[in-house]
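In: Kindly return the folded structure for what I paste below:
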Amino acid sequence: MAARKEIDGSASVPQFYGKELRFKRDQAGLTLEGLVEGSFYGATYLSEIEHGKRRMPLDLAQHVDRVLGTDGFFQRRCEDVRKARRKGHAPYFERVLEAEKYARSIEQWSPTVFPGLLQTGPYMRALFRGEWTQGLPEEIDEKINGRLARAQLFEANHKTPEYWVILHESLLRLPILPPQQMTAQLDHIAALIKRSRIFTQILPWNSGAHAFMLGNAIILDFADAPPLVYMEGQHHGNTIDDPALVKQYRRSYDLLRAAALPPEASLAMIEEAAEGYRNGAQPDRLERRHLA
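Out: This is a model prediction of the structure:
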């Protein structure tokens, strides 16, 4: 039998919560299967909560309190864990923040900014400063750190989902950073492609009318759960799990993918744009242009 893995309750709020959950379960003499019996969740799900990897849904917290006789403790504290897990992220992004760690594949269409999973620190800071003109530096730092933590998804020691992203060509030509930093941003994406961590396609600026012209999207597919679609606006996000709607969004994404350049040509375009910034061929973001 494999040795039981200890839980470090000092590492984070979710792990503190999980360690207390395991303690109470052991105290009651219950197995994982015994505690989830009568709920809609499995033993594996509960084990991941105990190790701080997944959030505790409200209905499961209520079930646990009832079985363990813990007087509403886990229900009251599950919101604290949710806040800790989404630190640096908007509340409406919480479901995707967890789901992307367990996804089999992630497909994304990002026409206006490089996706958060691909952004460098300077790119993130420029975006946040553009919107948070009066935001405190520590608030911006918290958001940047939260977004950088998401990118650990692509590290070699992490079980990486298949990530496919379609970018609009205008992102390569829009210098929201000084040339050196734009070079670094594009080099970062190219490096992920070359390491086979992501698949990328570029939609040319002159491709004409195409699918998904009215928004962005993340489509998440799972081995053991129905797929999700996430759409985001400036100050809100919407997660869609209705099977009929998900099917329509997936069809739109497939049509968009067909209109985009192949991965090899897309990588060449990214590298060409990076060289342009590196050699000063791209316009500086502060350059003033005179209109006739």
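In: only C-alpha atoms for contact and neighbour calcs from this point on.
Out: Will do.
In: residue contacts, the most centrally placed residue in the chain?
Out: Residue closest to the average C-alpha location in the chain (C-alpha atoms, centre = their mean): residue 97, at 5.1 Å. Counting by C-alpha atoms under 8 Å, 6 or more residues apart in numbering, residue 97 makes contact with 86, 150.
In: And it, how close does it get to residue 225?
Out: In this view, residue 97 and residue 225 are 16 Å apart by C-alpha to C-alpha, to the nearest Å.
In: Same check on residue 146?
Out: For residue 146 relative to residue 225 (C-alpha to C-alpha), the value is 26 Å.
In: Settle it for me: which of those two has more neighbours?
Out: residue 146 (16 against 9; other C-alpha atoms under 10 Å).
In: Secondary structure element holding that one?
Out: helix 137-150 (DSSP states H and E).
In: in that helix, what's buried?
Out: Residues of helix 137-150 classed as buried: 140-141, 143-144, 146-148, 150 (neighbour count, 16 or more other C-alpha atoms under 10 Å).
In: Run the chain-centre distance for it.
Out: 13 Å (C-alpha atoms, centre = their mean, to the nearest Å).
In: can you confirm the residue nearest to the centre of the chain is in a helix?
Out: Yes: counting by DSSP: H, G, I helix; E, B strand; the rest coil, one finds residue 97 located in a helix.
In: Let's compare: structure for the following, please.
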Amino acid sequence: MPPGRPTIRSRQVAGELRRLRKQAGLTTGEVGQRLGLSQAKVSRVETGTSGLRLGDVQAMLGLYRVPEPRQAEILDQVRRAAEPGWLQVHGRGLPEQWQTLIDWESKAVALRAYHGDLVPGLLQTADYARAAIRDTASEPPPEAELDVKVAARLARQGILSREHPPTLHALIGEAALRIPVGGPAIASAQLRHLAEAIRKPHVLVRVVPLAAGAHPGLEGPFVLMDFDTDRSLAYTDHRSRTLFLDDEAAVRTHRLAWDRITAVALPAEASAEVITSLAAVAAP
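Out: Just a heads-up that it's a prediction; the model follows:
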């Protein structure tokens, strides 16, 4: 792929190359020396500011001793790097797209998440996350797989405890606050957790009341991610597919949807009152 504005595939490959280099215990200078590249070139590849060239990436993967099946997956992404969107189909164990989501969230400076029927993952308790993952699956996963997925979901929440966390603006459907996911005790603990979370200065939660009627959020949950220098991403997660979008038209469509949902959401103070009152009623 020639130099230019990076796509989501090229950005993901760049991050993976950086991770693999560190895993191999090499510096960018050492990689450049062994492959006949400048240190600056290696750094540009890893930050996505330089175009991905198949030969360079293949040489790096060989140097890092990446298994051939994984090499083939990464090289396929390089070949398709000019395509603006990225659709992934869920597999067993910890899905690759979950790690992708963690990577993007860790780089974001602002996150806007809408969910109508569940509390967003960044604001879930461990018990609620376990129940949500298990009970919404067509086929409940084995306990070992469930443990991995819950741990991954909780790991995502670490970004909210950083010294300089991203801002999180969540729009949550009223139904999500009333559905007893995991049973009354777990649902009650989740409401109390949410009531504590909204006290953080970088977390804003607004409730979309049932009385709001039809709005774009009824088409499904989504997340918008904004970055310091890279263009924004839109992320949607459905039963068998995860879609990362970075083309301007798709991101604009999700922004317009966000604006329309925001217009019918309760103000922040009224939302906080709804959450705290429901938490008090649900308390054992």
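In: TM-score for this pair?
Out: TM-score of the superposed chains, computed with TM-score structural alignment, normalised by the length of the second structure, equals 0.74; 247 aligned residues with a C-alpha RMSD of 3.3 Å.
In: Please report how far the alignment partner in the second structure of the residue nearest to the centre of the first structure lies from residue 60 of the second structure.
Out: When the second structure is aligned by TM-score structural alignment, residue 97 of the first structure is paired with residue 102. The gap separating residue 102 of the second structure from residue 60 of the second structure is 24 Å, by C-alpha to C-alpha.
In: Then residue 183 of the second structure?
Out: On the measure of C-alpha to C-alpha, residue 183 of the second structure and residue 60 of the second structure end up 50 Å apart.
In: more neighbours, those two?
Out: Set side by side, residue 183 of the second structure and residue 60 show more neighbours around residue 60, with 21 against 11, by other C-alpha under 10 Å.
In: Next up, the contacts around that one.
Out: Contacts of residue 60 of the second structure (C-alpha under 8 Å, 6+ apart): 17, 31, 35.
In: all helices of the first structure, in order?
Out: 13-27, 32-36, 43-50, 58-68, 73-85, 94-102, 121-131, 137-150, 170-173, 179-194, 243-259, 263-278 (DSSP state H).
In: how about the helix holding residue 146 of the first structure, aligned to which bit of the second structure?
Out: Aligned using TM-score structural alignment, helix 137-150 of the first structure spans residues 143-156 in the second structure.
In: compared with the first structure, how much does that stretch deviate?
Out: Once fitted to the first structure, stretch 143-156 of the second structure is off its aligned match by 0.8 Å on average (mean C-alpha distance after the TM-score superposition for the first structure).
In: hmm, who's touching that stretch?
Out: Under the contact criterion C-alpha under 8 Å, 6+ apart, stretch 143-156 of the second structure has outside partners 92-94, 98, 102, 105-106, 121-122, 124-126, 129-130, 133-134.
In: what's the most distant pair in those residues?
Out: 106 and 134 (25.3 Å; C-alpha to C-alpha).
In: what lines up against residue 106 of the first structure once you look at the second structure?
Out: Per TM-score structural alignment, residue 106 of the first structure is aligned with residue 111.
In: residues contacting its match?
Out: Neighbour list for residue 111 of the second structure: 105, 166-169, 223-226 [criterion: C-alpha under 8 Å, 6+ apart].
In: related to what we said a few turns ago, now, of the contacts of residue 60 of the second structure, which are buried?
Out: Using 16+ other C-alpha under 10 Å as the threshold, 17, 31 are the buried ones among the contacts of residue 60 of the second structure.
In: just the contacts of residue 60 of the second structure now: which is nearest residue 251 of the second structure?
Out: Once C-alpha to C-alpha is applied, the member of the contacts of residue 60 of the second structure that ends up nearest residue 251 of the second structure is residue 17, at 26.3 Å.
In: In this structure that closest one contacts residue 46, no?
Out: Yes: in terms of C-alpha atoms under 8 Å, residue 17 of the second structure counts as a neighbour of residue 46; the distance is 6.2 Å.
In: top of the contacts of stretch 143-156 of the second structure by neighbour count?
Out: Highest neighbour count within the contacts of stretch 143-156 of the second structure, by other C-alpha under 10 Å: residue 129, with 27 neighbours.
In: Good, we can wrap up now.
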